[in-house]
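Trainee: sequence unknown, structure follows:
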């Protein structure tokens, strides 16, 4: 089982959204990390076959996905950033409708929907109209439809948008268990979604894949660039102007514990900190730059 992205490019007039991307995706959880505007969604749309590439190709087990046609869609689960539904659909109506589109039998449809409603904590709202649900519940309905056909390839675009922290933890556990002998690709800018469950991460910036590897391999890029120090509250404003601070914690004595990114220790009494994937993300995608619309 292998999904191979070969020199994939997507150009819109004078804008190159995806620029010669190549990835060899094997079973397990893969994180596709990048800021808004990096090209993640465009890459995802080509990977699921709903947007044709300008050049390059995508192969599943050595065969182009266009040639596989319906056979590829049969083994694919996909959650877009925004999934559509008829306003009058209840949760159950919608999942039964998607099951019919995917060709599931009635018996399989019932058992699978019951399972997903239970796992995603949607059983109590199964007869409620989707448009009346909270944002987090709507997102869970979208996640459920992607799992209906037990896909061999599961591609999720910003799956935890709108979920609360507890729901995110449950989602990560669910994905980790599901990914046995399957390909799961999660496109996200929420680093915690993939930091501990991803087999491999690909970091995308300005339409290109700039780095791939496990979390441990990737964070080596910021070793010696993550620092911690204790400062007084009146020092914070100056430190924020001159240093890329990523976390501030109030101490019991009234001082502040800060975590910051720098090529050298800029603040007195700084100590090196163990780098995390979030540190790498913030190093590559500084938050002081205005975010672009995702493409």
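Mentor: Done, it's in. If you're wondering where the values come from, they're calculated on a predicted model, not measured in any experiment.
Trainee: going forward, measure contacts and count neighbours with C-alpha atoms only.
Mentor: OK.
Trainee: ok, residue 226 touching residue 260?
Mentor: Yes. Here residue 226 reaches residue 260: they are 5.9 Å apart, a contact under Cα atoms under 8 Å.
Trainee: Can you show me the helices along the stretch 101-250 of the chain?
Mentor: Along the stretch 101-250 of the chain, counting by DSSP state H, counting those that start in this stretch, helices occupy 106-119, 135-147, 165-178, 215-218, 236-242.
Trainee: what's the burial count for residue 111?
Mentor: Close neighbours of residue 111, defined as other Cα atoms under 10 Å, add up to 10.
Trainee: gap between it and residue 140?
Mentor: 18 Å (Cα to Cα, to the nearest Å).
Trainee: likewise residue 117?
Mentor: For residue 117, the distance to residue 140 (Cα to Cα) stands at 9 Å.
Trainee: Which residue of those two possesses the greater neighbour count?
Mentor: Neighbour count, other Cα under 10 Å: between residue 117 and residue 140, residue 140 has more, with 24 against 20.
Trainee: Next up, a structure to set beside the first:
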């Protein structure tokens, strides 16, 4: 019985330099209009393969799984596109560091102003006075500009917003796997990363590739339509606010343990959106209450 793991066959196919050059040639020829279809001769030139027999052999190894043959030539399959994306991600790029730039928010620990900066492949938002880190997340160097420090906050907000919206709604943006959302009452992760501990942390983890995100409750609540509507009716587009916004005034009123139920409210200009959430952060109940 063949008990070879599927990944073994995948890596065998991709462990050849010529095949990686073929995938790269097809990917590099693509543009904003979509992924390219190249003729045999075009691949041969782009991949710098002199021997046509060698190209025929390696195209045969790639076809069906990573490359498909069409009437117009050859193009990447979905798996081929993923392989091309992985090749780009692993290509060495310049080391990028961006000097700190002040953001419009104060540190909850000491009251000093917060700053954003980029180093070691991650965007950070934190306090230079007390050392507390509020936000830390991977961001590709290509998305930041050392000459424009504010590009760090733009890139960080865009990447976290995308990942939160996907991960906390059941889908991993990296491998397409299903995600599971759970409540984390401990702050071990935040303490290990020198980040600001929160009363309630919410984790979404991919059941396929194990990528995960951890956020405070307010960051997850903003992805829910009733919360967006609550703020929109009061003239605030909460989805346009940066991920570190202090516009969301979230208060936990009570946490029941068996079963876990989170009771809390969001406050804005005298109105309160009271919500009840499950252990998996499913919205169970909502009610708008105005101050007496």
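Mentor: Right, received. Where do you want to start? Small disclaimer: the values here were computed from a predicted structure and weren't measured.
Trainee: TM-score of the superposed pair?
Mentor: In this superposition the chains share a TM-score of 0.28, using TM-score structural alignment, normalised by the length of the second structure; 129 aligned residues with a Cα RMSD of 6.0 Å.
Trainee: returning to that earlier point: redo the helices of the stretch 101-250 of the first structure as CSV? Include distance to residue 43 of the first structure.
Mentor: Shown next, in CSV, are the helices of the stretch 101-250 of the first structure (distance: least, Cα to Cα, whole Å):
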stretch, distance to residue 43 of the first structure
helix 106-119, 28
helix 135-147, 18
helix 165-178, 21
helix 215-218, 21
helix 236-242, 35
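Trainee: so which of those comes closest to residue 65 of the first structure?
Mentor: Residue 65 of the first structure sits nearest to helix 135-147 of all the helices of the stretch 101-250 of the first structure, at 18.5 Å, using Cα to Cα.
Trainee: That closest one packs against which elements?
Mentor: If you count contacts as 3 or more Cα pairs under 8 Å, 6 or more residues apart in numbering; DSSP states H and E, helix 135-147 of the first structure packs onto strand 76-79, helix 91-101, helix 106-119.
Trainee: Mind putting those into JSON lines with distance to residue 5 of the first structure?
Mentor: Below are those laid out as JSON lines (distance: least, Cα to Cα, whole Å):
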{"stretch": "strand 76-79", "distance to residue 5 of the first structure": "16"}
{"stretch": "helix 91-101", "distance to residue 5 of the first structure": "27"}
{"stretch": "helix 106-119", "distance to residue 5 of the first structure": "30"}
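Trainee: Tell me which of these is the most buried.
Mentor: With neighbours taken as mean count of other Cα atoms under 10 Å, these reach their highest mean count in strand 76-79, at a mean of 22.
Trainee: residue boundaries of the strands in the first structure?
Mentor: Listed in chain order, the strands of the first structure (DSSP state E) span 3-12, 15-25, 28-33, 55-60, 63-64, 76-79, 153-157, 183-188, 200-205, 208-213, 226-231, 244-250, 256-261, 271-272.
Trainee: Let me have those in JSON lines, adding distance to residue 96 of the first structure as columns.
Mentor: Output for the strands of the first structure, formatted as JSON lines (distance: least, Cα to Cα, whole Å):
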{"stretch": "strand 3-12", "distance to residue 96 of the first structure": "29"}
{"stretch": "strand 15-25", "distance to residue 96 of the first structure": "31"}
{"stretch": "strand 28-33", "distance to residue 96 of the first structure": "27"}
{"stretch": "strand 55-60", "distance to residue 96 of the first structure": "28"}
{"stretch": "strand 63-64", "distance to residue 96 of the first structure": "30"}
{"stretch": "strand 76-79", "distance to residue 96 of the first structure": "15"}
{"stretch": "strand 153-157", "distance to residue 96 of the first structure": "19"}
{"stretch": "strand 183-188", "distance to residue 96 of the first structure": "23"}
{"stretch": "strand 200-205", "distance to residue 96 of the first structure": "34"}
{"stretch": "strand 208-213", "distance to residue 96 of the first structure": "38"}
{"stretch": "strand 226-231", "distance to residue 96 of the first structure": "49"}
{"stretch": "strand 244-250", "distance to residue 96 of the first structure": "45"}
{"stretch": "strand 256-261", "distance to residue 96 of the first structure": "49"}
{"stretch": "strand 271-272", "distance to residue 96 of the first structure": "54"}
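Trainee: Could you check what's spatially nearest to residue 271 of the second structure, not counting adjacent residues?
Mentor: Distance criterion Cα to Cα, 6 or more residues apart in numbering; nearest residue to residue 271 of the second structure, sequence neighbours excluded, is residue 290 at 4.4 Å.
Trainee: Quick check: the gap between the one you found and residue 262 of the second structure.
Mentor: Taking Cα to Cα, one finds residue 290 of the second structure at 21 Å from residue 262 of the second structure.
Trainee: The two: who's more crowded?
Mentor: Counted by other Cα under 10 Å, residue 290 of the second structure and residue 262 do not tie: residue 262 has more neighbours, with 23 against 11.
Trainee: Might one say that the more buried one is in contact with residue 274?
Mentor: No. Contact criterion Cα under 8 Å: residue 262 of the second structure and residue 274 do not qualify, at 10.5 Å.
Trainee: returning to that earlier point: for the helices of the stretch 101-250 of the first structure, which one sits closest to residue 60 of the first structure?
Mentor: helix 135-147 (18.8 Å).
Trainee: Now do that closest one against helix 165-178, angle only.
Mentor: 10 degrees (axes from the mean of the first three to the mean of the last three Cα atoms, to 10 degrees).
Trainee: List the buried residues in helix 135-147 of the first structure.
Mentor: Across helix 135-147 of the first structure, burial judged by 16 or more other Cα atoms under 10 Å covers 137, 138, 139, 140, 141, 142, 143, 144, 145, 146, 147.
Trainee: Quick check: the two most widely separated of these?
Mentor: Greatest spatial distance among these (Cα to Cα): 137 and 147, at 15.6 Å.
Trainee: Then residue 273 of the second structure would be within a strand, right?
Mentor: Yes. Assessed by DSSP: H, G, I helix; E, B strand; the rest coil, residue 273 of the second structure belongs to a strand.
Trainee: any idea how far it is from residue 219 of the second structure?
Mentor: Noted for residue 273 of the second structure: a distance of 15 Å to residue 219 of the second structure, by Cα to Cα.
Trainee: who's more crowded, the two?
Mentor: residue 219 (22 against 19).
Trainee: from memory residue 21 of the first structure sits against residue 10, does it?
Mentor: No. Residue 21 of the first structure lies out of contact with residue 10 (Cα under 8 Å); the separation is 9.6 Å.
Trainee: ok, these two, which is more surrounded?
Mentor: Per other Cα under 10 Å, whichever of residue 21 of the first structure and residue 10 has more neighbours is residue 10, with 23 against 19.
Trainee: what about that one, distance to residue 56 of the first structure?
Mentor: 9 Å.
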